[in-house]
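Asks: I would like the atomic coordinates for the input below:
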Amino acid sequence: KSICSAQDSKVFLTHIIEEPRLPRQTPISDEVNRLIEQLQDLNFKEANTYLAQLKEQFDPNRVETIIESSDKPSIAMHNIIDREQIDLVMLSAHGYSGDNRWPYGNIALSFIVYGTTPLIIMQDLSIEEVGKTLAEKFAEQSKGH
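Replies: Okay, the predicted model is just below:
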């Protein structure tokens, strides 16, 4: 919020709804298509509510919300960054999955590896919650093993 005000810039609050994956060898039935649409609609409403709550914390003239649906959320996020010419990305270390085996989730890792803008990652897990990497476990083993 302070960065936005000080730099006279805009904030983009973004959420990518991951499209359901249905590995099949046969065409998807009309019934399954309707279920997918219902799930996507529900996810869109939830994302919209969440971003609207976040938006209230900012100057409404400086905030834009973007909700998109994609089967590849990471690529969709990178495309939004390029399209909107965003010059600073802030994201949480873990998204919806909250998997704590590693300090960063898939989308955060894609920005670390492939991002083209400055990046701020907000770690959402404590040091105790993040599992040790295999390298850290091996490094802790006593000498002679």
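Asks: use CA for all of it now, contacts and neighbours both
Replies: Fine.
Asks: can you give me the strands in this structure?
Replies: Taking DSSP state E, the strands of the chain run over residues 11-18, 63-70, 89-92, 119-122.
Asks: Let me see the contact set for V11.
Replies: Contacts of V11 were listed using Cα atoms under 8 Å, 6 or more residues apart in numbering, and they are C4, R62, V63, E64.
Asks: check contacts around the second one.
Replies: Under the criterion of Cα under 8 Å, 6+ apart, the contact partners of R62 comprise C4, S9, K10, V11.
Asks: From Q57, how far off is the last one?
Replies: According to Cα to Cα, to the nearest Å, V11 stands 11 Å off from Q57.
Asks: how about the helices of this protein, start to end?
Replies: 2-6, 30-55, 73-84, 106-114, 134-140 (DSSP state H).
Asks: of all these, which lies closest to I16?
Replies: Closest of the helices of the chain to I16 is helix 73-84, at 5.7 Å (criterion: Cα to Cα).
Asks: helices or strands next to the closest one in the packing?
Replies: Using 3 or more Cα pairs under 8 Å, 6 or more residues apart in numbering; DSSP states H and E, the elements in contact with helix 73-84 are strand 11-18, helix 106-114.
Asks: quick revisit: and which of the contacts of V11 is nearest to P103?
Replies: Of all the contacts of V11, C4 has the smallest distance to P103: 27.1 Å, by Cα to Cα.
Asks: Could you count how many residues lie near the closest one?
Replies: 14 (other Cα atoms under 10 Å).
Asks: Excluding chain neighbours, what is closest to it?
Replies: K10 (6.3 Å; Cα to Cα, 6 or more residues apart in numbering).
Asks: Save the helices of the chain as TSV, and put in distance to P20 too.
Replies: Shown next, in TSV, are the helices of the chain (distance: least, Cα to Cα, whole Å):
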stretch	distance to P20
helix 2-6	35
helix 30-55	7
helix 73-84	12
helix 106-114	17
helix 134-140	31
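Asks: who wins for proximity to L91 among those?
Replies: Closest approach to L91 among the helices of the chain (Cα to Cα): helix 106-114, 7.1 Å.
Asks: Residues touching the closest one, excluding its own?
Replies: With Cα under 8 Å, 6+ apart, helix 106-114 has contacts from P73, S74, H78, L91, S92, A93, H94, G95, L119, I121.
Asks: I'd like to check the angle between that helix and helix 73-84, please.
Replies: Here helix 106-114 runs at an angle of 60 degrees relative to helix 73-84 (axes from the mean of the first three to the mean of the last three Cα atoms, to 10 degrees).
Asks: Here is a second sequence; please produce its structure as well for comparison:
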Amino acid sequence: MPFKHILLPLDSSTLAEEAVTHAITLARSSGADIHLLHVQKSPSHSDEHCTDPVEWRLRRAELRSYLKNLSEQITGQNIRVTLSIVEGRPAEQIVEYCEEKNIDLIVITAYGKGGISRFDFGSTAQQVFSGSGRSFMVVRPAGAPPDEEETAYRRILVSMDGSPRSEWVACQVASMMRGQKVEIILLQVIAIPEMPRRMPITQEEHATREKFVECNRRAAEAYLDEVARQLRNGIKVTPKLLVAQNVAERIYATAAKEQVDLIAMSAHDWQSGAQQVTGTLCHTVMCQSNLPVLVFQDLPEAQLQGLRLGSNICEIRHPTLSNDSSAHQ
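Replies: Reported below is the predicted structural model:
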């Protein structure tokens, strides 16, 4: 399973709480435990110049009670929970906690106690994405925590680009959702090459561009069919191929049109290097989509190299089921 330890940072705001049911859903699907974490600002990091020690201790007791109540609700669903309250700057402490506890997924809302702003993410979320190096799910708060029925992932869109990274993401999602009533949509968008210039392109240039796009489309069609074939095993997998000039826009627009519940993608596409936190494509989808986005960080280099050399895309099939047993089709 892709995840073992899920971190759910909470600042006791209703906006942050909208990530709770998503963390529960992912923990159930992957058999992971959940770490509830609150970072309480110490007097030296507080916005107030003078913090009453008594008031500070009372606040800490309230936070512990808050996390304990939430922990009891989650453990009632047979999910292991660890709760912690630490002191310091929120983003720094979250990143440090990830390293200490071997967290492999962070579930966090785009905004927390600071409220929704004109920026794409709150400062804490942005710093956590940048500094943790972990896979993460970013949830766009809608104003009220969703119930568990609303966070059931019945349709998941996986962004594909022909790279080993995207193949691995598709495999991880299929593995996590195995045995559930879910449809996985494998979406690849063929980019129309840009030809910026003052004068319109010639008829010959237009024909060349069309031929280039058609070659890519045919190759992608065969590729998506093969990946879908390997992933089907009691689960519905639908390949979808589109052609567009703006790839990121087509991804989040298609997700909205298809009424998917979740977008899953690699942090880095075939063009971006692992030196960046996320590639341009992933960052744009995260910023523009109102849907939760599950972002997988890179595979270890050894495994990526194996995929490049032709290793199997996915080894999750059960021999008792045939390839044609794609349920719910």
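Asks: which one of the contacts of V11 of structure 1 is nearest L134 of structure 1?
Replies: Of these, the one sitting nearest to L134 of structure 1 (Cα to Cα) turns out to be C4, at 39.1 Å.
Asks: For F12 of structure 1, see how far away that closest one is.
Replies: To F12 of structure 1, C4 of structure 1 is 11 Å away according to Cα to Cα.
Asks: now Y50 of structure 1
Replies: Separation of Y50 of structure 1 from F12 of structure 1 (Cα to Cα) stands at 14 Å.
Asks: Next: E37 of structure 1.
Replies: For E37 of structure 1, the distance to F12 of structure 1 (Cα to Cα) stands at 26 Å.
Asks: These two: who's more crowded?
Replies: Comparing E37 of structure 1 with F12 by other Cα under 10 Å, the one with more neighbours is F12, at 17 against 14.
Asks: Chain neighbours aside, what residue packs nearest to that one?
Replies: In space, F12 of structure 1 is closest to E64, 4.9 Å off (Cα to Cα, 6+ apart).
Asks: repeat for F58 of structure 1
Replies: Leaving out its chain neighbours, the residue that sits closest to F58 of structure 1 by Cα to Cα, 6+ apart is K1, at 6.4 Å.
Asks: separation between that neighbour and S110 of structure 1?
Replies: 25 Å.
Asks: So between these two, which is more surrounded?
Replies: Using other Cα under 10 Å, the more surrounded residue of K1 of structure 1 and S110 is S110, with 15 against 12.
Asks: That one maps to what in structure 2?
Replies: Aligned counterpart of S110 of structure 1 in structure 2: T284 (TM-score structural alignment).
Asks: same deal with A47 of structure 1?
Replies: Per TM-score structural alignment, A47 of structure 1 is aligned with A220.
Asks: tally of neighbours for its match?
Replies: Neighbours of A220 of structure 2 (other Cα under 10 Å): 21.
Asks: what's the answer for H38 of structure 2, then?
Replies: 23.
Asks: quick one: it and T82 touch, right?
Replies: No: contact criterion Cα atoms under 8 Å: H38 of structure 2 and T82 do not qualify, at 11.5 Å.
Asks: ok, the aligned residue in structure 2 for I75 of structure 1 to A267 of structure 2 distance?
Replies: I75 of structure 1 maps onto E249 of structure 2 when the alignment is built from TM-score structural alignment. Look at E249 of structure 2 and A267 of structure 2: by Cα to Cα, they are 16 Å apart.
Asks: quick one: what's aligned to K236 of structure 2 in structure 1?
Replies: Structural alignment (TM-score structural alignment) places K236 of structure 2 against R62 in structure 1.
Asks: repeat for P90 of structure 2
Replies: In structure 1, nothing lines up with P90 of structure 2, judged by TM-score structural alignment.
Asks: does P90 of structure 2 really touch A125, like I thought?
Replies: No: contact between P90 of structure 2 and A125 fails when scored by Cα under 8 Å: they sit 9.6 Å apart.
Asks: between those two, which one's more packed in?
Replies: Legend: neighbour count by other Cα under 10 Å for P90 of structure 2 and A125, higher for P90 (24 against 19).
Asks: any idea which element the spatially closest residue to the more buried one that is not a sequence neighbour lies in?
Replies: With sequence-adjacent residues excluded and distances taken as Cα to Cα, 6+ apart, P90 of structure 2 is closest to V39, at 5.3 Å. Here V39 of structure 2, judged by DSSP states H and E, is contained in strand 33-40.
Asks: tell me, the next helix or strand after that strand lands on which residues of structure 1?
Replies: On the C-terminal side of strand 33-40 of structure 2, the closest following helix or strand by DSSP H and E is helix 53-75. Using TM-score structural alignment, helix 53-75 of structure 2 corresponds to no residues of structure 1.
Asks: Give me the buried positions along the helix or strand just after helix 53-75 of structure 2.
Replies: Note on helix 53-75 of structure 2: by DSSP H and E, the next helix or strand toward the C-terminus is strand 81-87. For strand 81-87 of structure 2, the buried set under the neighbour-count rule, 16 or more other Cα atoms under 10 Å, comprises V81, L83, V86.
Asks: Tell me who's in contact with the last one.
Replies: Put plainly, it is V86 of structure 2. V86 of structure 2 makes contact with L37, H38, V39, Q40, Q93 under the criterion Cα under 8 Å, 6+ apart.
Asks: swap the cut-off to 10 Å and go again
Replies: Residues near V86 of structure 2 by Cα atoms under 10 Å, 6 or more residues apart in numbering: L37, H38, V39, Q40, K41, S42, R60, Q93, I94, Y97.
Asks: ok, now how distant is it from E167 of structure 2?
Replies: Relative to E167 of structure 2, V86 of structure 2 is positioned 38 Å away (Cα to Cα).
Asks: same check, this time on the first one
Replies: Separation of V81 of structure 2 from E167 of structure 2 (Cα to Cα): 31 Å.
Asks: And for the second one?
Replies: To E167 of structure 2, L83 of structure 2 is 34 Å away according to Cα to Cα.
Asks: SS state for V138 of structure 2?
Replies: strand (DSSP: H, G, I helix; E, B strand; the rest coil).
Asks: Next, count neighbours for it.
Replies: Neighbours of V138 of structure 2 using other Cα under 10 Å come to 24.
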